[in-house]
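Q: the following comprises the amino acid sequence and a computationally predicted model.
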Amino acid sequence: MENFKNKFQEYLLLEKNYSLHTVSAYLNDIGFFESFLANAFDDANLISVNYNQIRAWIVSLSDDGLSNSSINRKIASLKSFYKFLLKTKQIDSSPLLKHKALKAPKKLQIPFSEKELDLVLNQINYTDDFDGIRDKLIVDLFYTTGIRRDELINLKIQNVDLSNSTLKVLGKRNKERIIPILPIVVDQIKRYLFERTQLQSITDAAYFFLLLKGVKLNNSFVYRLINYYFSNVSEKVKKSPHILRHTFATHLLNNGADINSVKELLGHSSLASTQVYTHSSLAELKKVYSSAHPRSQK
């Protein structure tokens, strides 16, 4: 079975082009399910499992207090695993063939306001050293490009083109896209690059963003950084890089950007993914409509 899981890991990384973070989550879900089977059923294993046994795991997860959304994510990992086993002819049919996802409420992501972004970018006193200059650039790059956290972490220095004011990022499924950068951000990049040359040692020289000790950033560092700076200006529950990406899209749409252009900037493969961000812009539109239409004054 370990051999199957190793091959599944290779499949996710090499064929599906999933990130290391996603692959780790998938394997953890499968490991948890395998442990459940060993404890709950004497003769069950990942290959011979039936849907009733999977259903028992779902009930167990629910009893443990997991939300339907979290359970659906874990089942998605199993679905992918059994799809792989089916593809490699290890099984004849998937035990999840007729499974329907649990109903889960859609969570409306609340973007930061333009005022909150102005406070973070213009009112906070960042330290005038490598760390402070880098931190402010990270915040501004998230907000002005809509870049994903993994894309920012893995941004290569060779893909930052200051002469054309663009970034080339490698998105999901190894899909490349070019993102324009604003002049004010170009100036920040130049300042950051100078400070970068002053580091005592650099291990991960190919990567654009580095920690002070010269190694590339990691997921938790970037999340903590965004959470820290926005905690100073915002009472919103969730303060993350993804909310900044959401804010980028929402503010563009609020200010009249074409949704297809926003789709390309975000690197979405379908318009349906981008339409998630129209909920917030619709709220803004309603506000303008209510204040401007003559009938609203009656």
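A: Received it, and whenever you're ready, just let me know what you need.
Q: can we go C-alpha only for contacts and neighbour counts from here?
A: Will do.
Q: now the helices for the protein?
A: Along the chain, the stretches classed as helices by DSSP state H are 2-10, 20-40, 51-63, 68-87, 114-118, 130-145, 149-153, 183-197, 219-231, 241-254, 259-266, 271-275, 278-292.
Q: JSON lines for those helices, including distance to residue 166 and mean neighbour count?
A: Shown next, in JSON lines, are the helices of the chain (distance: least, CA to CA, whole Å; neighbours: other CA atoms under 10 Å):
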{"stretch": "helix 2-10", "distance to residue 166": "33", "mean neighbour count": "14"}
{"stretch": "helix 20-40", "distance to residue 166": "26", "mean neighbour count": "15"}
{"stretch": "helix 51-63", "distance to residue 166": "46", "mean neighbour count": "15"}
{"stretch": "helix 68-87", "distance to residue 166": "35", "mean neighbour count": "18"}
{"stretch": "helix 114-118", "distance to residue 166": "22", "mean neighbour count": "14"}
{"stretch": "helix 130-145", "distance to residue 166": "10", "mean neighbour count": "20"}
{"stretch": "helix 149-153", "distance to residue 166": "14", "mean neighbour count": "19"}
{"stretch": "helix 183-197", "distance to residue 166": "9", "mean neighbour count": "15"}
{"stretch": "helix 219-231", "distance to residue 166": "22", "mean neighbour count": "16"}
{"stretch": "helix 241-254", "distance to residue 166": "17", "mean neighbour count": "22"}
{"stretch": "helix 259-266", "distance to residue 166": "12", "mean neighbour count": "17"}
{"stretch": "helix 271-275", "distance to residue 166": "22", "mean neighbour count": "14"}
{"stretch": "helix 278-292", "distance to residue 166": "26", "mean neighbour count": "14"}
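Q: structure B:
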Amino acid sequence: MKDNSLSYYVQNYFLSYLISQRGYGNNTVASYRDTFKLLFMFLESDGKKLSKLKLTDISQTCVLQFLEWAETERHNSVSTRNLRLTVLKSFFGYVLSTSPEFSGQCTDIINIPAKRVEKKPPLYLTESETKLLLNAPDRNSREGIRHMAILTLLYDSACRVQELINLNVADVTIGRCCKVFVKGKGSKYREIPIFGETGKILERYINAYGLKPGEVLFTNRSGGRLTRAGVSYIMNKYKKILQERYANRFNSNLSLSPHLMRHSKATHLVNENVNIYNVRDFLGHTSVITTQVYLTSNPEVTRKAIEKASSKTVSESNDYYSLQEKEDLLAFLETLI
């Protein structure tokens, strides 16, 4: 007889589907796990015992109540609320594929609409602010060289913080064509070109610390890999320094983070008229729809992008984009209205 307990389906969803079939990385699995931990917390607060819960106990009404609780009691933003819903939709999509007898319940939950959230252009550092930040560390000290290498590589490669701290020395190529080889979301690898000056800074850092190819590129004081918290600590240190030195030239209201560096690099590339598809590949996005948000940071860039997109509709350039890219571009244009 088939086990219809909630725990049975949740365990199989994580082990058989997310990890084995989809190959999701640790961070993605952790974010999905957090949604279920929160759901279980909600159910327990409602007097339910997890060990006795059946799959059928998680109805559309239950999910809607959970989402409302997450917003009001846990103070989740609308974006976070929608993320929780996306995880649950994914789970019930898996259940539907393995146990069609629950199709009515699964379809009801999958059809729950996401809340509309106001789309805002990503915040970013101006080029002058970025220059102030990258020049803030003391390049004459060993620690300063290390911090400069971390900050410069974060910006120039626009890599995610997890991609940065996963790097080994062997992942960096220094020479005529400087580049880094990173493992991104979904365990996908990509090669990122970096500026020659960034390569020189990394070379100086590697030599200063006597690092070998098989070693971790950035470590903490205990010798382990640098952590997310460690990167945040370094960034906050220089934010305070810049606020003191350049109160009128640095926006102290910005929350300085690795992702802000990524947003800044992407926005600067778009502002320099780099093709949006090249930016997509540089950032490691699977779709240009994710990347196009950077166009909205600068209205003039958006106008030029629309003109360029329109010019590509003539017959001479009909084969310029693949079918998928054409569909993505149409979806992108819809978001501009």
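A: That came in fine, so what should we check first? A quick note: this is a predicted structure, and the numbers were derived from the prediction, not measured.
Q: report the TM-score for the pair.
A: Here the TM-score for the pair of chains, by TM-score structural alignment, normalised by the length of structure 1, is 0.83; 281 aligned residues with a CA RMSD of 2.7 Å.
Q: thinking again about what came up before, residue 101 of structure 1 is nearest to which of the helices of structure 1?
A: Closest approach to residue 101 of structure 1 among the helices of structure 1 is made by helix 68-87 (6.0 Å; CA to CA).
Q: and the closest one, which stretch of structure 2?
A: Aligned by TM-score structural alignment, helix 68-87 of structure 1 falls on residues 78-97 of structure 2.
Q: how distant is that stretch from the center of its chain?
A: 18 Å (CA atoms, centre = their mean, to the nearest Å).
Q: how big is the offset of that stretch relative to structure 1?
A: For stretch 78-97 of structure 2, the mean deviation from structure 1 after alignment is 2.0 Å (mean CA distance after the TM-score superposition for structure 1).
Q: if we can go back for a sec, mind putting the helices of structure 1 into a markdown table with distance to residue 174 of structure 1?
A: As requested, the helices of structure 1 are exported to a markdown table (distance: least, CA to CA, whole Å):
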| stretch | distance to residue 174 of structure 1 |
| --- | --- |
| helix 2-10 | 15 |
| helix 20-40 | 13 |
| helix 51-63 | 33 |
| helix 68-87 | 19 |
| helix 114-118 | 30 |
| helix 130-145 | 18 |
| helix 149-153 | 10 |
| helix 183-197 | 25 |
| helix 219-231 | 19 |
| helix 241-254 | 19 |
| helix 259-266 | 14 |
| helix 271-275 | 18 |
| helix 278-292 | 26 |
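Q: of these, which approaches residue 161 of structure 1 most closely?
A: Among the helices of structure 1, the nearest to residue 161 of structure 1 by CA to CA is helix 183-197 (9.4 Å).
Q: residues touching the closest residue to residue 92 of structure 1 other than its chain neighbours, list them.
A: The shortest distance from residue 92 of structure 1 to any non-neighbouring residue, by CA to CA, 6 or more residues apart in numbering, is to residue 86 (6.2 Å). Going by CA atoms under 8 Å, 6 or more residues apart in numbering, residue 86 of structure 1 touches 92, 93, 94.
Q: next: residue 160 of structure 2.
A: Each residue near residue 160 of structure 2 by CA under 8 Å, 6+ apart is listed here: 154, 184, 258, 259, 262.
Q: isn't the fourth one right next to residue 163, touching?
A: Right, residue 259 of structure 2. No. With contact defined as CA atoms under 8 Å, residue 259 of structure 2 does not reach residue 163; the gap is 11.6 Å.
Q: for the corresponding residue of structure 2 for residue 181 of structure 1, give its distance to residue 127 of structure 2.
A: In structure 2, the residue paired with residue 181 of structure 1 according to TM-score structural alignment is residue 194. Taking CA to CA, to the nearest Å as the measure, residue 194 of structure 2 falls 17 Å from residue 127 of structure 2.
Q: correct me if wrong: residue 82 of structure 2 contacts residue 115.
A: Yes. If you go by CA under 8 Å, residue 82 of structure 2 and residue 115 touch, sitting 6.6 Å apart.
Q: okay, and the common contacts of those two?
A: Common neighbours of residue 82 of structure 2 and residue 115 (CA under 8 Å, 6+ apart) do not exist.
Q: how about the contacts made by the closest residue to residue 109 of structure 2 other than its chain neighbours?
A: Among residues not flanking residue 109 of structure 2 along the chain, residue 60 sits closest, at 5.1 Å (CA to CA, 6+ apart). By CA under 8 Å, 6+ apart, residue 60 of structure 2 lies in contact with 105, 108, 109, 112.
Q: residue 60 of structure 2 maps to what in structure 1?
A: By TM-score structural alignment, residue 60 of structure 2 lines up with residue 51 in structure 1.
Q: thanks a lot, see you next time.
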